[in-house]
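J.: Prediction below, plus the sequence it came from.
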Amino acid sequence: MMPDVELTADAAAAFEQHRPMLLGLAYRLLGSMWDAEDVVQEAWLRWQGTDRSGIREPRAFLVTVVSRLALDQLRSARVKREAYPGPWLPEPVATAEAGPLDTAELRDTVSYATLHLMERLSPPERAVFVLREAFELPYEQIAEIVGTSVANARQLHRRASVRLAEGRDRFTPSPEDHTKLLKRFMAAAAGGDLDALKDLFHEDVVAWNDGGGKVRAALRPIVGRRKVLAFLAGLLSRYDFSEARLLDVNGRPAVWTSVAGNHQLVMIDVRGGRIHDIFGVLNPDKLVRVRPAGQDDL
C-alpha cells in the first residue's frame, strides 16, 4: 500500500504547487472567484482520477483541464448574466488572493477594469486572450485547449486585443498616480465638493453599480459627466461618505465604504488622466473576499 500512498501524496503536492496559478487562470476567465474555486475543485477531482503515468508536464495538463472547464462554465454563465438585475460586475478579490502577479501581463489581466472589459468578448476570445497575454502559452497549445486551428487562435487573439484596446487607455497610470486620483475622488465625495468631482471626471465617465437585486442600486449604467454628477449629488445629499478606507483589490487600490447601511466597494478606471469608469459593487455576495477584518454585514 505504501507506493499508492506515496503516489497520492506526490499527486496532491503537484496539484497544490499549481493551485494558486490555476485559481488565477480560472478567475480571469470567469470574473468570479466563487466559480473559479468550483472549477479548480473539479480539476482536482479529475486529476485524482487520471492515470498520471503518461503525463510529463502536470502544469500543461492542469491548465488545459481548468481552461476547458472554465470555458464551459463561462458559456452558461453568460446566459445567467444577461438576466442579472442591473449591470453584472466581476467579483473583486483581495490582491493577495488573485494568484501570482509576477509579470505586468498577469497584473494587467487581473485588474478590475480589464476583467470588466473582457465581458464584451466571446468565451473563445476571452480564453485565447488570457492564455496568450497572461500565461504566454504558444498558439499551438491554445488552439488545442480551445478546440480550434492555430490560425483561428491567432485571429481570435487579434480580435480580442482590438476590442479591448477600444476601451482602454493607451497610457496606463502608475500605481502612485492611480492612488492619488482615487484619494482626490474620496476627499471630494466626502466633502460634497461637486466642482472638484467635475474636474476629476472624464467627459464620458460611466458609473456602474452592482446590487445584484439584493441591495438598491442603479439598474442601468449612468453615462456622461453631467448625469454622473447629478447621481452623486443625490447620494451625497442623503448619505455620509466620510468613513472610507483604502484596500488593495485586483492589483489596485479601492475604497471600502457604506451607503445607507450597506457596504460598498468602489473602484475607478482612468483614461487621459481623468476618471472614466466608477465601479460600485454593493452585492454582499461579491464582497466576501474583500471585506476588511471585523467588518460584518450591517
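T.: Perfect, I can see it now.
J.: Could you use CA atoms for every contact and neighbour count after this?
T.: Fine.
J.: quick one: the residue nearest to Ile142 when sequence neighbours are not counted and Gln17, what's the gap?
T.: Nearest in space to Ile142, with sequence neighbours left out and distances taken as Cα to Cα, 6 or more residues apart in numbering, is Val128 at 6.5 Å. Counting by Cα to Cα, to the nearest Å, the gap from Val128 to Gln17 is 24 Å.
J.: go on, Leu7?
T.: Counting by Cα to Cα - Leu7 and Gln17 are separated by 15 Å.
J.: which other helices and strands contact the helix or strand where Ala207 lies?
T.: Take DSSP states H and E as the rule and Ala207 turns out to sit in strand 201-210. Other elements packing on strand 201-210 under the criterion 3 or more Cα pairs under 8 Å, 6 or more residues apart in numbering; DSSP states H and E are strand 222-223, helix 225-238, strand 274-281.
J.: residues of it that come out buried?
T.: 201-202, 205-210 (16 or more other Cα atoms under 10 Å).
J.: which residues in the stretch 1-150 of the chain form helices?
T.: 2-30, 33-48, 58-82, 104-110, 112-117, 123-133, 139-146, 150-165 (DSSP state H, counting those that start in this stretch).
J.: So what's the residue count around Thr50?
T.: Neighbour count for Thr50, taken as other Cα atoms under 10 Å: 11.
J.: no no, Tyr112
T.: The burial count for Tyr112: 26, using other Cα under 10 Å.
J.: Can you tell me, leaving aside adjacent residues, what's nearest to it?
T.: Asn250 (5.9 Å).
J.: so that neighbour makes contact with Pro92?
T.: Yes: counting by Cα atoms under 8 Å, Asn250 sits close enough to Pro92 to count as a contact (6.6 Å).
J.: Presented hereafter is structure B, for comparison with structure A:
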Amino acid sequence: MTPRLNLMNIAPKSLQSLLDLTNTIAHSHLEKGLLELVKVRSSQINGCAYCIHMHSKAARAAGETEDRIYLLDAWHEAPCYTERERAALAWTESLTLIATTHAPEEDYEVLKAHFSEEEQVNLTLAITTINAWNRMPSASVPCPTSEAPMRPDADETLVFQALRPKLLRLAYRMLGTLAESEDIVQDAWLRWSRTDRQQVGNPSAFLARTVTRLCLDYLKSARSRRESYVGFWLPEPLIDIGGSPDEGMEEAEDVSMVLMMALERLSPLERAAFLLHDVFGMPFSEIAPAIGREEATCRQLAARARTHVRAAKPRYPLKGQEGEEIARAFFDAIASNDLDGLKTMLAEDVVAYSDGGGKIPSTLQPIHGRDKVLRLVAGLSAKPGDAPRWIQAATIDGLPGFIAIDRFGTLQTTAVAIAAGKVIAFYTMRNPDKLRHIESLVSGMGFSRLRPN
C-alpha cells in the first residue's frame, strides 16, 4: 500500500514547503505540456483518480491530444512521444516506483542526454512533488495546479489549500459532477485571490458562500441540459481506492450515493440551505445572504430538505469489510449468471439504476423489484460476449462497489447499497463522459485497451 499523508495533520511549515515547491516548478522553464504528461503518468502509478482527471484536463489545456494522454500507460510502445518525452516518462516511473533503492542508472543516463542539469533538477522536483500530493488520504483531496496563479501572500494560499477539500465536497454535493465542481472551486480561488482579505473575518464561511453562489448560478444554466438528459441521471462516481474499509467513514456518509440521490430530488435552494447548515454548520444568518433569501425562509428550506434526507438514510449501519464482501459476491453472481445465488442477495424491493447518458446502452428508467432485476440480468447474460472482468474493489460515493468491464468491453462502475445484509439498490455508471478519470486510472493499473465505446 502506498504511504498516505493526512493533509489536515501536516505541520504548516511542511505543507508550506510543498506549496512553495509547487509554485516554483510551475514557473520553471520546462514545457507545460511535458510537465502535465509527467503528472498524469505519476498519478496513474499512484492510483489517484482525482489527480489523473485534473492533470489530464490541464494537459488538454496545454495543447495535448486525447491520444497522447490516453496512451501514456503504454508510452514504451506508442510512437507519438518524442525521445525527450520518453526520457522524462522513464524518469517519472523510476522515481514514482522507487522504494529503498536508487533509481536505475540507465534511466538517468537517458535523462542526461535530453535534459540540462537545471532541467533535471526541475523535473525531479516536479515528479517528487506530484508524488507527495498524490499520496494524500483520498482521491477527493485535490493537489494544486499551475492553472491558478498563486499570490505572494503564502499564508492566505495555505488557508485556501487547507479549505479546498471541503469546498470541493460542497461543490460536488451541489452539482454531482467532478469536472464542474473542480471548475467552481477554481473560480472561487480566483475570486479569493482578488479579495481584500483584511475584510474577511471568517475565510471558511466566505469561501463556502462563494462556492454556493457559483453552484446556484451553474444549476440555473444546467437545468435545461439536465431536463434533456437521455435516460436516468446519476452523479459522476467519486472513487476512493485504498485505505482500510472503515477509514473516513464519516466523510463517506456525507458524500454517499444515497445522500446524493436525495439531494438531487431537492430544489437548488433547499440543497444549498441544507448543506450549509446541516453539513457545514453555518448559521442561518450567514446562509441568508449567501442564497439571497430571508433567514426564516432558509430555515424552512433546510427543514424540508432534512425530511427528505432522513427518509433516504439507511436504517442499518454497515461495516466496510462486510460491504466489500457483499459487493464482490454480487459481481461474481452476475458474472457467472448465478441467478439463484443473486436472488438470495437481493432485497424484494431492490432497485437497479443505470446511467449511459444516451451514449452507451443502459436502462432508461430504474428497474424496481427483485423479479424484474433478475430478468434483466438473465437477459444480459443471454447475449453473446466475453465474461465480465473484475478490475478493482472501490468505495464509490461512500458505498461499497467495484470497477469492472462488462461482457461487451465497456468500462463501468457499480455502487451497491446494502441494508440488513441484502442489496437494496445498485447504481451502475456507464456514461463514458463521466468515467474519463476512471479510464485513466484503469489504464495506469496495467489493464489492456478497452474496446472503443
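T.: Thanks, I have it. Keep in mind that this is a model prediction, so the values were computed, not measured.
J.: Quick one: average offset of the strand holding Ala207 of the first structure versus the second structure, please.
T.: Comparison of strand 201-210 of the first structure with the second structure after fitting gives an average deviation of 1.3 Å (mean Cα distance after the TM-score superposition for the first structure).
J.: now that strand: which residue numbers in the second structure?
T.: Aligned using TM-score structural alignment, strand 201-210 of the first structure spans residues 346-355 in the second structure.
J.: Check stretch 27-34 of the first structure too.
T.: Going by TM-score structural alignment, stretch 27-34 of the first structure sits over residues 172-179 in the second structure.
J.: now do stretch 154-164 of the first structure
T.: Using TM-score structural alignment, stretch 154-164 of the first structure pairs with 299-309 in the second structure.
J.: tell me the average deviation of the matching stretch from the first structure after fitting.
T.: Averaged out, stretch 299-309 of the second structure is 1.6 Å away (mean Cα distance after the TM-score superposition for the first structure).
J.: so what corresponds to the residue nearest to Tyr112 of the first structure in the second structure?
T.: Match for Asn250 of the first structure (TM-score structural alignment): Asp397.
J.: what's the answer for Gly191 of the first structure, then?
T.: Per TM-score structural alignment, Gly191 of the first structure is aligned with Ser336.
J.: The nearest residue to its match once chain neighbours are set aside: neighbouring residues, count only.
T.: Excluding the flanking residues, the one nearest Ser336 of the second structure by Cα to Cα, 6+ apart is Ala387, at 7.9 Å. Residues within reach of Ala387 of the second structure, counting by other Cα under 10 Å, total 16.
J.: got it, and Ile418 of the second structure?
T.: 26.
J.: I'd guess it is in a strand, am I close?
T.: Yes: the assignment for Ile418 of the second structure is a strand, going by DSSP: H, G, I helix; E, B strand; the rest coil.
J.: How much space separates it from Glu348 of the second structure?
T.: Distance from Ile418 of the second structure to Glu348 of the second structure, by Cα to Cα: 12 Å.
J.: got it, and Gln198 of the second structure?
T.: 58 Å.
J.: just Asp406 of the second structure next, same as before
T.: 25 Å.
J.: Kindly report the same for Leu339 of the second structure.
T.: 14 Å.
J.: Please identify the residue in the first structure that aligns with Pro235 of the second structure.
T.: Aligned partner of Pro235 of the second structure by TM-score structural alignment: Pro90.
J.: From Leu182 of the first structure, how far out is its match?
T.: 20 Å.
J.: swap in Arg168 of the first structure?
T.: 18 Å.
J.: Gln17 of the first structure too?
T.: With Cα to Cα as the criterion, Gln17 of the first structure and Leu182 of the first structure are 36 Å apart.
J.: now do Tyr84 of the first structure
T.: Distance from Tyr84 of the first structure to Leu182 of the first structure, by Cα to Cα: 28 Å.
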